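Chemist: Pasting a predicted model and its sequence here:
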Amino acid sequence: MLNVIQLLPDSIANQIAAGEVVQRPASVVKELLENSVDAKAKSVQVIIREAGRNLIQIVDDGVGMTETDARMSFERHATSKIRSSDDLFRIRTMGFRGEALASIAAVAQIEMRTRRAEDELGTLIRIEGSDIKAQESISCLPGTNLLIKNLFFNVPARRNFLKSNSVEMRHIIDEFQRVALAHPEVAFSLFHNDQEIYNLHAGKLSRRIIDMFGKSYREQLNYCEEQTPYVTVRGYIGKPESAKKARNEQFFFVNNRYIKHNYLHHAVIGAYEGMLPEGSHPFYVLFVDIDPSHIDINIHPTKTEIKFDDERSVYAIMMAAVRKAVGMYNLTPSLDFESDVNFLSGGRATANRPSVPEAKADVPRPITPSWASGDKPAADKPKNERVPLRTDSLDKAAGGSFDMPKKPSSNNWQALFKGIDESSDVKSTESVGDWLGPAKAVEPAPASEPVESEAVTLGSRANQLQDVSAPVVEDENIVQIQNRYLLATIKSGVLLIDQRRAYERILYDQFHAALTKHNGVSQQLLFPKTVTLAPVDFQLALDLRDDLTHLGFQFDELGQNTFVIRGVPGMTTGENEEELFANLLAQLRADTGRLKLDRAESMARSLARRASQRHITRLSPTERKALVDQLFASSNPSYTPTGESVTTVLSLDKIAGLFR
């Protein structure tokens, strides 16, 4: 019987290894940048053409290589980092397995020039598909200059699986950012099709972050550090108010190596508990310094996953470090013992403010029950009295005024309902009290000023005595709960609607129709807004210009990484235009590769979720009815585009069970 097992030729073995190491052009950029850092380079230049398909060039001023080392570097498992198995547990450099150059050479055309500073001549090597075409001595600058041409030229199937240039370029920028953040002491520059994207000077980590992400980060960076004998945590975290909807500016580095670690991410988020808006993600760049013997970095081909021998300790230290930074820099709300908490937030009155009669329009009212102070009910106050601002935090929390009704007598029970909930921003013609909250009693208007007023709906059992068999939801049956939910009676019981999710479903249908039918309505801005983006988002906006125009955005380039916005979708009026545009691009970038959706679907989802956030607000009865009608006219009233429930039914049996 003939033997059937044989050794693979090196060229085929290298191509198999390339399948793990070289997944896309960004993989090449990552490996070569790490080699330059290991070579003690002080300046690294990256030149890209056609998102790495045609050319990836890395130029550094590192130590360079001799002629023998230059030739050996393209052999499989050739490395200068490992001498024995014990060295695997003392690794502090980036590359160490010796597969990068051999794998890249198997699927590309390579030209390398390298020279040590003490040598007179350098070395030139040309390789195509693992075959050495030339090796000679030349005159060149100290350091290494690597050109990777025509990636996957001999593996057409792999080349066909590459995404569009914009997607591949975003992956390259991501890898570039990770290496540049890990090594702020090294100067980096990045060019794509002769256009400068980054030019980062050597300096401190804080300067590197600001140069990379923009000057707006200067105010939100807070230093974080915790030292223990086992591990040291250091870096920068962002303030809660600067958190973004997309999770794409969060970086962990272990011994200066970028990693992905959900367990440590959970520790950071836990330290922010109670301070982040729902669905928001904080910015952080955190470094973990630990003895290499306590970690295993050789568990994944890309070395982005890592294992600790004591993850719980690292978790606790990480959370403690972030919490310490949060408290040290006053990120958490603090009590001001100098202020008088008996005043509303509209005026920020202090204890030293002299007492002023309440009738004055510009003085905040004290939080004193009217039955104790003897003041007249809020409904009887003059019409020219100051109306609290919508932005008053205490008014938001209470849903209206803090005034309480007068203490009622048994002979005058109607007085109990006078002066409740003097709404700060809703007129009496459209006010219905929140469920579980005080309802507003409408005073009769003077004869000279006839005003149409609506009946008062109170949260009591008496109001449930309705004809629940009617299939149509009537205006008076829709109750709003804490500006977030709607309650309507139906034949089988009670219908509960999530207000924000309902708007998300409605807006999604409208945005998707605008993208597919190219009929989006644009609202022109009276004063155009300027927005500066991260380079990766700037490239994404250029690639998606047609789709963004179909949605209703109108924008033009205004310098490097800057757009001037002249119009926004008509369905997003009232939004902060700069934040809307920037957050949409950040969300789209985060969804790239994670969701298998077409472009229209992804854009409609992202924009609908972003725009729906502002609809957590008080609605008039007319608006409530319109919302319910639009929801049940949508393509899928029961679920959002991401599969979250919009409505739920509390049956009569379930309600009855609550009282047993």
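Modeler: Alright, I've got the coordinates. Numbers count the residues shown, from 1 in each chain.

Chemist: from here on, contacts and neighbour counts on C-alpha atoms
Modeler: Will do.

Chemist: sec struct for N35, please.
Modeler: On the three-state scheme (DSSP: H, G, I helix; E, B strand; the rest coil), N35 is labelled helix.

Chemist: residue ranges of the strands in the stretch 1-150 of the chain, please?
Modeler: Ranges of strands in the stretch 1-150 of the chain, per DSSP state E, counting those that start in this stretch, are 43-49, 55-60, 109-115, 122-128, 131-138, 143-149.

Chemist: And these: which comes nearest L533?
Modeler: strand 43-49 (20.4 Å; Cα to Cα).

Chemist: contacts for the closest one?
Modeler: The contact list for strand 43-49 (Cα atoms under 8 Å, 6 or more residues apart in numbering) reads 33, 36, 55-61, 186-194.

Chemist: just how off-centre is that strand within its chain?
Modeler: Centroid displacement of strand 43-49 relative to its chain, using Cα atoms, centre = their mean, to the nearest Å, is 28 Å.

Chemist: Likewise for stretch 246-264?
Modeler: Computed by Cα atoms, centre = their mean, the chain-centroid distance of stretch 246-264 equals 14 Å.

Chemist: for comparison:
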Amino acid sequence: QAAAEGIECIIEGSEVVAQSPCVMQPGTVVSVKNLFYNIPARRNFLKGDHVELKHCIEEFQRVALAHPQIGFKMIHQDNDLFHFTPANVRQRIAAVLGGKANERLVPVEENTEIVDISGFVLKPEFAKKSRGDQYFFVNDRFIRSAYLNHAISAAFEGMIRPGLHPGYVLFLKVDPAAIDINIHPTKTEVKFEEEQSIYAVLRACVKHSLGQFNIMPLLDFERDSSMDPHYSLQGQTPKVPQIEVDADFNPFASGGYRPKQDLGSWSSLYVGLQAEEPGHSLEVESQEVTGTLFEEDAQESDQITVQIQNKFIVTTIKQGLIVVHQNFAHQRIIYERLLRTATLQEPASQQKLFAQHVELNALQALCAEQLEEALLSIGFDFELEQNTLALKAIPAGLSEDQAEKVVLAVLDDQMNDRPNEGFSSLDILARSLAAKMAIKSGQKLTVPEQRDLINELFACKEPDRLRRRCRTFIDRKSFSSGRCIADNAGRFCCANFIGLGRFRK
């Protein structure tokens, strides 16, 4: 750092080609070109440009999180993707995760003879289906450990729904002599000598932090929440109220007291009023109404529907009895509707009076830029400026209060589930958006809503399947063959379907 000039070193094929002094700012600049030029077998296994860029960004973020005291900058195609200035750990985590991550962090810290733990975990309400926001650092080295991840999940037990994963950025300081890093060629897996002790300390530490900062719900039946002081008054000393009394006040002084007047009974209000003469009354002739504009009998349908466990709808068709999964059926309806609007290039959108601003991190902003054409084709209208997404219109059927949550969830799905089976980005986007907009399992539907769902389902091109190995309904033939409807929580067998039906998991 004290040198007057820097050094430029050019390496090609593991050989130093040139090394000369140069003028530069303090720091290190690394430029990589034609990475696998002499390994054709490795080039054949490379994914698309966006997938390989995602892998580079992930590695860049890990190094930036491990060294918050150092500034980092990443440039891609002459565009600044990341520019991190030197900061503390909390500021660096908020810069990497983006958005309003600083409000979601819960500090964790514990020092023992075996391990020193520090860092942050995300609040339970921000748990995701993907594992993207999970970082373990042992002695400032990024690692993956399913065993330690299970300790975090055990600490969050009862606070997040099954299938969701908590986010965390934790730093562990362990004696290097008690670690074996030669487990995996990538050096991302380690073996601890006292693994069980570290598991117990980590689980207890995270659980203690969640309880210390009132994240974990408490059961106190004698506590009256209405008596709690306002959050703006917490920490302040209560003041004794001052009472002012006017000693010269006399209620019987002139003008200060008036006796109550006797208004009499209510019947005195009608004294002097005369009844109307019969000759002044008006008579209007009207015809007797024999029917209504829309006959109620015509609206009634012979179709019978029954909702079971607020999840399945039992109804009848020409072939017999069927059982419909309401969430999967609605996903199929929305999926085909989105593809139809995108194909016809006539998206049905809800224009917003004022643009809704959504804060994104750099990876989400890059994903939104790549999916701009697909998002516009299904009904979104937005402007992207740096890491802020200004929503001007949303697809029809999407409520405004869920727009921000759905957009962030769709972008996360796109970042973690890239098309790998020949599906286009529009198809993957439609599936992800349909899953977020569909009726959830556990939602009670009225009889007209049940009938509309059944009718819209059988108006689809492929009403029987949502995706591979996932059926939207089962018919009577499936009861004897043991076919089933797949669910997120498992598989529900219908071999013992009796009466209205009971699905055995």
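Modeler: Yes, it's here. These numbers come from a predicted model, not from an experiment.

Chemist: picking up where we left off before, which one of the strands of the stretch 1-150 of structure 1 lies closest to M603 of structure 1?
Modeler: M603 of structure 1 lies closest to strand 43-49 among the strands of the stretch 1-150 of structure 1, at 27.3 Å (Cα to Cα).

Chemist: Can you check which part of structure 2 the closest one sits on?
Modeler: Aligned by TM-score structural alignment, strand 43-49 of structure 1 corresponds to no residues of structure 2.

Chemist: can you give me the angle that strand makes with strand 143-149?
Modeler: Angle, strand 43-49 of structure 1 to strand 143-149, by axes from the mean of the first three to the mean of the last three Cα atoms, to 10 degrees: 10 degrees.

Chemist: what's the most buried one of the strands of the stretch 1-150 of structure 1?
Modeler: strand 109-115 (a mean of 25; mean count of other Cα atoms under 10 Å).

Chemist: What residue in structure 2 is paired with T302 of structure 1?
Modeler: So, by TM-score structural alignment, T302 of structure 1 is matched to T186.

Chemist: Next one: its match from I143 of structure 2, what distance?
Modeler: According to Cα to Cα, to the nearest Å, T186 of structure 2 and I143 of structure 2 sit 10 Å apart.

Chemist: Compare these two (neighbour count), which wins?
Modeler: Counted by other Cα atoms under 10 Å, T186 of structure 2 and I143 do not tie: I143 has more neighbours, with 17 against 9.

Chemist: Could I get the strands of the stretch 1-150 of structure 1 in CSV, plus columns for distance to D653 of structure 1?
Modeler: Formatted as CSV, the strands of the stretch 1-150 of structure 1 follow (distance: least, Cα to Cα, whole Å):
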stretch, distance to D653 of structure 1
strand 43-49, 66
strand 55-60, 67
strand 109-115, 73
strand 122-128, 75
strand 131-138, 77
strand 143-149, 70
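
Chemist: Looking at these, spot the one closest to P528 of structure 1.
Modeler: Using Cα to Cα, the strands of the stretch 1-150 of structure 1 put strand 43-49 closest to P528 of structure 1, at 33.3 Å.

Chemist: give me the element the residue nearest in space to the middle of structure 2 is part of.
Modeler: When Cα atoms, centre = their mean is applied to structure 2, the residue found nearest the centroid is A409 (4.8 Å). Using DSSP states H and E, A409 of structure 2 sits within helix 403-416.

Chemist: show me where the stretch 351-500 of structure 2 has helices.
Modeler: Secondary structure of the stretch 351-500 of structure 2 by DSSP state H, counting those that start in this stretch: the helices cover 362-370, 372-377, 403-416, 425-437, 447-457, 476-481.

Chemist: between those helices, which gets nearest to Y335 of structure 2?
Modeler: Using Cα to Cα, the helices of the stretch 351-500 of structure 2 put helix 425-437 closest to Y335 of structure 2, at 5.4 Å.

Chemist: quick revisit: N561 of structure 1 is nearest to which of the strands of the stretch 1-150 of structure 1?
Modeler: Nearest to N561 of structure 1, of the strands of the stretch 1-150 of structure 1 and by Cα to Cα, is strand 43-49 at 17.6 Å.

Chemist: S206 of structure 1 versus the aligned residue in structure 1 for N102 of structure 2, what's the distance?
Modeler: Aligned counterpart of N102 of structure 2 in structure 1: R218 (TM-score structural alignment). Going from R218 of structure 1 to S206 of structure 1 by Cα to Cα gives 8 Å.

Chemist: who has more neighbours, those two?
Modeler: S206 (19 against 15).

Chemist: Shouldn't E226 of structure 1 be within a strand?
Modeler: Yes. Under three-state DSSP, E226 of structure 1 falls within a strand.

Chemist: tell me the contacts of it?
Modeler: Here E226 of structure 1 is in contact with 232-234, 317, 320-321 (criterion: Cα under 8 Å, 6+ apart).

Chemist: do that again at 7 Å, thanks
Modeler: Residues counted as contacts of E226 of structure 1 (Cα atoms under 7 Å, 6 or more residues apart in numbering) are 232-234, 321.

Chemist: With E195 of structure 2 instead?
Modeler: Counted by Cα under 7 Å, 6+ apart, E195 of structure 2 has zero contacts.

Chemist: cool, and the one 3 residues further on?
Modeler: If a contact means Cα under 7 Å, 6+ apart, then I198 of structure 2 has V115 as its contacts.

Chemist: That one matches what in structure 1?
Modeler: That one, I198 of structure 2, aligns with V314 by TM-score structural alignment.

Chemist: Test my guess that M318 of structure 1 contacts H265.
Modeler: No. With contact defined as Cα atoms under 7 Å, M318 of structure 1 does not count as touching H265 (9.2 Å).

Chemist: These two: which is more packed in?
Modeler: Taking other Cα under 10 Å, M318 of structure 1 and H265 do not tie; M318 has more neighbours (28 against 17).

Chemist: next one: the one helix or strand the more buried one maps to to chain centre, how far?
Modeler: Using DSSP H and E, M318 of structure 1 sits in helix 311-328. Helix 311-328 of structure 1 sits 22 Å away from the centroid of its parent chain (Cα atoms, centre = their mean).

Chemist: with structure 1 superposed, average distance for the strand ranked longest in structure 2?
Modeler: Criterion DSSP state E: the longest strand present in structure 2 is strand 349-359. Taken over the aligned residues, the distance from strand 349-359 of structure 2 to structure 1 averages 1.8 Å (mean Cα distance after the TM-score superposition for structure 1).
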